[in-house]
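Undergrad: Build me a model:
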Amino acid sequence: MDFIIFIKFGLVGFTGLVIDFCITWFCKEKLRLNKYVANSLGFSFAVVNNYILNRYFTFHNNDSHVASQFLSFLIISVIGLTLNTILLYLLQKNTKINFYACKVIVTIIVVVWNFTANTLYTFKL
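TA: So this is what the prediction gives:
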């Protein structure tokens, strides 16, 4: 595995994290949506951002099958969202840790899943 690719994936992930947290915060605090719905919306906006940036910036991928590649990325992301939501729920339910601190912890765990699956399957390095 190329260390530079991991660093780029991390940078892209950071932009996704900012988008995720901003959308989550806005939906939860300003729109008063359920915190798990807000979390799902934030995560979804981040997925689109991350696919585009990872395709062109991280993996320099020119696969002409963009739709199937995005579907693969989306499936991996939905699995990541499921892990994210379940782990967030369990951590919130079983600790007194702040919601956003829990979200940071869970995000770190889900990054490992996303990087591994997308490196091996979506972008096939």
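
Undergrad: can we go C-alpha only for contacts and neighbour counts from here?
TA: Noted.

Undergrad: hey, where'd the strands end up in this structure?
TA: Assigned strands in the chain: none (criterion: DSSP state E).

Undergrad: Just give the number of residues close to Val48.
TA: Val48 has 16 neighbours, counted by other C-alpha atoms under 10 Å.

Undergrad: for the one 5 residues further on, same thing?
TA: Leu53 is surrounded by 20 other residues when neighbours are defined as other C-alpha under 10 Å.

Undergrad: Now the second one, please; I'll put the structures next to each other:
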Amino acid sequence: MATTTASNPSLTEKLRGLSGEAVKFGLVGLSGVVVNFAVFWVCINGLHLASLRSNIAATLVAIATNYLGYRYWLYRDRDAASRKREITLFLLFSGAGMLIETGVLGVSVYALGLDSHVEQLAAKVGGLALGTVFRFVSYRTWVFKAVPEPVAEAPAAVPAPAAGVVAQAELVLAAEQIRLAKAE
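TA: Sure thing, here's the model as predicted:
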């Protein structure tokens, strides 16, 4: 089977592609962070909800907006054959990321007693950073899987003993074509 440079990129090309993907992931994630923090702030200050409830509500809204960015912009060229599987895995890994984020906030508020709005936002930033690393790895690995590149069919190898027979048959065919061409 023959390999080409396109199907077997160098380490530099892989890192360049990964860094571009990470930048786009960051842009979609940044829009989700803006949504997340805006909803969190409204829930805490406007609706006077507890910090963990506010965090869960904010993260759920951000998850919904991020899915649209990931599916239709960042990973639009990835395999979308099974949307049900994709959405299920996206929600599963997003939920795990939300648990990471909420866990950091919960430890900060309830175990460490850091409950001012500024301290809660700082804990939210830390939890969001940990959750984001987890999401990036899981989304690109399991949720938005790359479409496999088509493999070029290699010509079938002819066993050594049969190679002589094949060469002889080709000579016979060539001679026959010449004979037919002269007869016409």
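
Undergrad: tm score of chain vs chain?
TA: The TM-score (TM-score structural alignment, normalised by the length of structure 1) is 0.92; 125 aligned residues with a C-alpha RMSD of 1.5 Å.

Undergrad: need the longest helix for structure 2.
TA: helix 11-41 (DSSP state H).

Undergrad: any idea what Leu90 of structure 1 aligns with in structure 2?
TA: The equivalent of Leu90 of structure 1 in structure 2 is Val107 (alignment by TM-score structural alignment).

Undergrad: And that match, how far from Ile56 of structure 2?
TA: Noted for Val107 of structure 2: a distance of 15 Å to Ile56 of structure 2, by C-alpha to C-alpha, to the nearest Å.

Undergrad: more crowded one of these two?
TA: Ile56 (19 against 13).

Undergrad: Centre-most residue in structure 2?
TA: Arg140 (2.2 Å; C-alpha atoms, centre = their mean).

Undergrad: That residue maps to what in structure 1?
TA: Under TM-score structural alignment, Arg140 of structure 2 pairs with Thr119 in structure 1.

Undergrad: How about Ala58 of structure 2?
TA: For Ala58 of structure 2, the residue aligned by TM-score structural alignment is Gly42.

Undergrad: you'd agree Ser77 of structure 1 is up against Val48?
TA: No - using C-alpha atoms under 8 Å, Ser77 of structure 1 makes no contact with Val48, being 9.8 Å away.

Undergrad: residues in contact with Gly95 of structure 2?
TA: Residues in contact with Gly95 of structure 2 (C-alpha atoms under 8 Å, 6 or more residues apart in numbering): none are found.

Undergrad: Aligned to it, what sits in structure 1?
TA: Gly95 of structure 2 maps onto Val78 in structure 1, by TM-score structural alignment.
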